[in-house]
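Asks: need a structure here:
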Amino acid sequence: MTSLLTKEPAVLVLEDGSRYVGRAYGARGTTIGEVVFATGMTGYQETLTDPSYAGQIVLQTAPHVGNTGMNDEDPESRRIWVAGYIVRDPSRVVSNWRADESLDDALVNDGIIGISGIDTRAVTRHIRSAGSMRGGIFSGEAAALDAEEQLRIVGDAPQMAGLNLSAEVSVASAEITPATGERIGNLAVLDLGVKQATIENLAARGFDVHVLPQDVSFAQIQAIDPVAVFYSNGPGDPAASGDHVALLREILDERLPFFGICFGNQLLGRALGLGTYKLPFGHRGINQPVMDKTTGRVEITAHNHGFAVEAPLEGSFDSPNGYGAIEVSHVGLNDNVVEGLRALDIPAFSVQYHPEAAAGPHDANYLFDRFRDMVIATQKDNN
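Replies: Purely as a prediction, here's the structure:
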């Protein structure tokens, strides 16, 4: 299996006027999004199919991408979600016995516009200094557009801050995955961009996993008689998800056990009464060090987030919305960003990273066991 690389021109244009000329890769045309970088050396298929990347043009810092192709077993969702894709050196040959198609072909089939042959290190260093920003990839006929016109198109695109993308990535109707472990009960999963590996991990802990649309009501959640509720990862600004926060407050008011990851962590923070803010260039990759403050253990974790929760890192504090004592449970060691929250008076906790990481480290997989134990303990307390 081979991928025929092109010499057709393409250009990456950032909103500050920076331009990087390279070669067309994947589909042809124009795409606009927030340009971010992901530091994983492996796992590009999982990155591309992670719904959290919706609306973002993803740059791979690893220079050589595509040598293992794409397969039908590892996608995290039903399609590729990135708004665009930037690589330095796409593989000319696919060499893996599990591959079903080349990365280039997969990008074309899903209509994902990319660019190759640019200095990705230079772009990464620029974003680290200036912050994530809007950008556009122009290839095919669009590559010949006037530079000022290309920049105008980028400047007219919406900012990620204030953007709600949950409806774009969520399921249209409920989907159920039966428990594969000793059954505990029904789990309501609010699909804000859930990954397949998350569903599989929850089912393995004994939950019948009900993946529900992002606009579900509390009455509809109650109708499945859940033993707990889970908020998934997903794209967008948590400050633009007021309905999801209001729903979560109803869940917390009923003392239903709750676990949230990534976007779910930010929404728990807002439901508890805390603020969120946009990070300069976010955390994206599979090598982020985080300390579990309960154990003092440092975990290498997988991240994909551009927003974070504002909260005091030391000691406990009262929830501004009346949910009792709260503490920051995990802290990012690169920049002291809040990476986890734990409620001390209600059964609720969350983390900012991906404990189901694939590809990536499995240091944080224990969090699914912690959730299971919390649900079982709550059931015993209520009986």
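Asks: contacts and neighbour counts: CA atoms only from here.
Replies: Fine.
Asks: where along the stretch 201-350 of the chain do the helices fall?
Replies: 218-223, 242-253, 263-272 (DSSP state H, counting those that start in this stretch).
Asks: what's in contact with stretch 210-226?
Replies: Applying C-alpha atoms under 8 Å, 6 or more residues apart in numbering, the external contacts of stretch 210-226 come out as 166-167, 170-177, 185-192, 244, 247, 250-251.
Asks: go with 7 Å
Replies: For stretch 210-226, contacts defined as C-alpha atoms under 7 Å, 6 or more residues apart in numbering pick out 166-167, 170-177, 185-192, 247.
Asks: run a quick neighbour tally on residue 230.
Replies: 24 (other C-alpha atoms under 10 Å).
Asks: so which elements touch the longest strand belonging to the chain?
Replies: The longest strand of the chain (DSSP state E) is strand 276-292. Secondary-structure packing of strand 276-292 (3 or more C-alpha pairs under 7 Å, 6 or more residues apart in numbering; DSSP states H and E): strand 30-38, strand 297-309, strand 325-332.
Asks: now do that strand against strand 325-332: the angle between them, please.
Replies: Calculated by axes from the mean of the first three to the mean of the last three C-alpha atoms, to 10 degrees, strand 276-292 forms an angle of 80 degrees with strand 325-332.
Asks: off-centre distance for the helix or strand containing residue 151?
Replies: Here residue 151 sits within helix 147-155, counting by DSSP states H and E. Here the centre of helix 147-155 is set off from its chain's centre by 28 Å, with C-alpha atoms, centre = their mean, to the nearest Å.
Asks: how far away is residue 308 from residue 336?
Replies: 11 Å (C-alpha to C-alpha, to the nearest Å).
Asks: next up, for comparison:
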Amino acid sequence: MRLQETRRPARLILESGDVFTGVHFGAVGESMGEVVFNTGMTGYQEILTDPSYCGQIVTMTYPLIGNYGMNVDHVESRRPYVHGFVVREFSEVPSHYKSMESLEQYLARNGIIGIAGVDTRRLTKRIRSEGTLKGLLTTLDPSPEEIEAKLKAPLATDQIDRVTTPVVYRAPGEGRRVVAMDFGMKQGVVRSLLARRCDVIVVPARTTAKEILDWRPDGVMLSNGPGDPEDVPHAVETVRSLLGKVPMFGICLGHQLMALACGARTEKMRFGHRGANHPVKDLRTGRVAITSQNHGYVVSEASLRGTDLVLTHVNQNDGTVEGVVHARYPAFCVQYHPEARPGPDDSDGLFDAFIEMMDQVREGRWTPYAEAH
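Replies: Predicted coordinates for the structure are as follows:
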């Protein structure tokens, strides 16, 4: 008999009434969250530690997870922020020369509930048909009344305040000074900037425009992060106040915040984009990049009309907005993750474009997009 077959039972109960049974691994207890799925074949370490998943119960569609364990080289934040982890089968004995602990040990140490033995194909199909659903992940035995009350309660909307850095910190470099607004930033963003010798100042999400400008930055980075961008109007106002004063580059949530600051709208997607193989077309060059993505909201293309934003990138699967550039100010942003690890590095050059834009502005040779095109 396999060890997994002797474990405590666990259940994932959806607001739709569907119940998925399995066995527990990691921590015990109960957790609420939005149930989503990720189609990546590898990269569960990065997924678990990506702050953009704060408040979500993540389902992995690849059937075997945990076979290479956990190590410090492939994490994206100081701790995991997912509210649960759903897999078909997990490896109890990892095999990799860098492995420092098993997936189960990592989840248990960080208080994350895992459930294995789930028909993840059926669960994914349910999410695709119904949209993302609220779920209760439990190793306990709550009554039907308790389950109903918990599934009716609204989910928290303060994810950014929970994941942002509490204090300013610096990743020193010798080049251009970049202030990075941490809305739930993956460390891959910092690594990508440091690889280009930037002097990176990471600031909390509620930092004001004046405080940012007091650092006299060459550029401002708007990071990825969790939740609905409309839940953080203070961040939208900060971005609006910075536009035109300093070059800006936004990723994922940062892209959505820039769009809102310019008068566009965002909307919730049916089940979002979460995976490492999404094709995105650059409308300016016709080139298609394979990208890593993790988002449940998207900028409405129709809402770009009447703004100063120009559509530059679209998703080849569903035609959604994947990137825009400001027509008058040095600012651009993308919905996907050019810093992705693991995953394709087709779009890594966007960081080089940010460096070039900062240099052009500093040297007085930058031309507004509207004039250059």
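Asks: residues in the first structure matched by stretch 321-334 of the second structure, start to end?
Replies: Mapped onto the first structure using TM-score structural alignment, stretch 321-334 of the second structure spans residues 338-351.
Asks: residue nearest the centroid of the first structure?
Replies: residue 52 (3.2 Å; C-alpha atoms, centre = their mean).
Asks: distance of the residue mapped onto that one from the second structure from residue 369 of the second structure?
Replies: In the second structure, residue 52 of the first structure lines up with residue 52, judged by TM-score structural alignment. As judged by C-alpha to C-alpha, residue 52 of the second structure and residue 369 of the second structure stand 30 Å apart.
Asks: before we move on, what about residue 198 of the second structure?
Replies: Taking C-alpha to C-alpha, one finds residue 198 of the second structure at 24 Å from residue 369 of the second structure.
Asks: so those two - more neighbours on which side?
Replies: Using other C-alpha under 10 Å as the criterion, residue 198 of the second structure and residue 369 rank with residue 198 on top: 23 against 16.
Asks: gap between the more buried one and residue 248 of the second structure?
Replies: In terms of C-alpha to C-alpha, residue 198 of the second structure sits 14 Å off from residue 248 of the second structure.
Asks: how far does stretch 80-95 of the first structure stretch from one end to the other?
Replies: Length of stretch 80-95 of the first structure, first residue to last, C-alpha to C-alpha: 21 Å.
Asks: tell me which residues in it are buried?
Replies: Of all the residues in stretch 80-95 of the first structure, those buried under the rule 16 or more other C-alpha atoms under 10 Å are 80-94.
Asks: quick one: it aligns where in the second structure?
Replies: Using TM-score structural alignment, stretch 80-95 of the first structure pairs with 80-95 in the second structure.
Asks: now do that stretch: distance to the chain's middle.
Replies: Counting by C-alpha atoms, centre = their mean, stretch 80-95 of the second structure is centred 19 Å from the centre of its parent chain.
Asks: part of a strand, is residue 353 of the second structure?
Replies: No: going by DSSP: H, G, I helix; E, B strand; the rest coil, the assignment for residue 353 of the second structure is helix, not a strand.
Asks: just give me the match in the first structure for it.
Replies: Match for residue 353 of the second structure (TM-score structural alignment): residue 370.
Asks: where in the second structure does stretch 291-305 of the first structure fall?
Replies: The aligned range for stretch 291-305 of the first structure is 281-295, by TM-score structural alignment.
Asks: in the first structure, what range does stretch 192-209 of the second structure match?
Replies: With TM-score structural alignment applied, stretch 192-209 of the second structure matches the range 201-218 in the first structure.
Asks: list the buried residues for that stretch?
Replies: Going by 16+ other C-alpha under 10 Å, stretch 201-218 of the first structure has these buried residues: 201-216.
Asks: likewise stretch 5-21 of the first structure?
Replies: 5, 9-15, 19-21.
Asks: one more: stretch 341-361 of the first structure?
Replies: Buried-residue list, stretch 341-361 of the first structure, by 16+ other C-alpha under 10 Å: 341-344, 346-361.
Asks: can you check stretch 173-185 of the second structure too?
Replies: By neighbour count on 16+ other C-alpha under 10 Å, the buried set for stretch 173-185 of the second structure is 173, 176-185.
Asks: and the gap between the nearest residue to residue 111 of the second structure once chain neighbours are set aside and residue 147 of the second structure?
Replies: Take residue 111 of the second structure and drop its neighbours on the chain: the residue closest to it by C-alpha to C-alpha, 6 or more residues apart in numbering is residue 27, 5.1 Å away. Going from residue 27 of the second structure to residue 147 of the second structure by C-alpha to C-alpha gives 20 Å.
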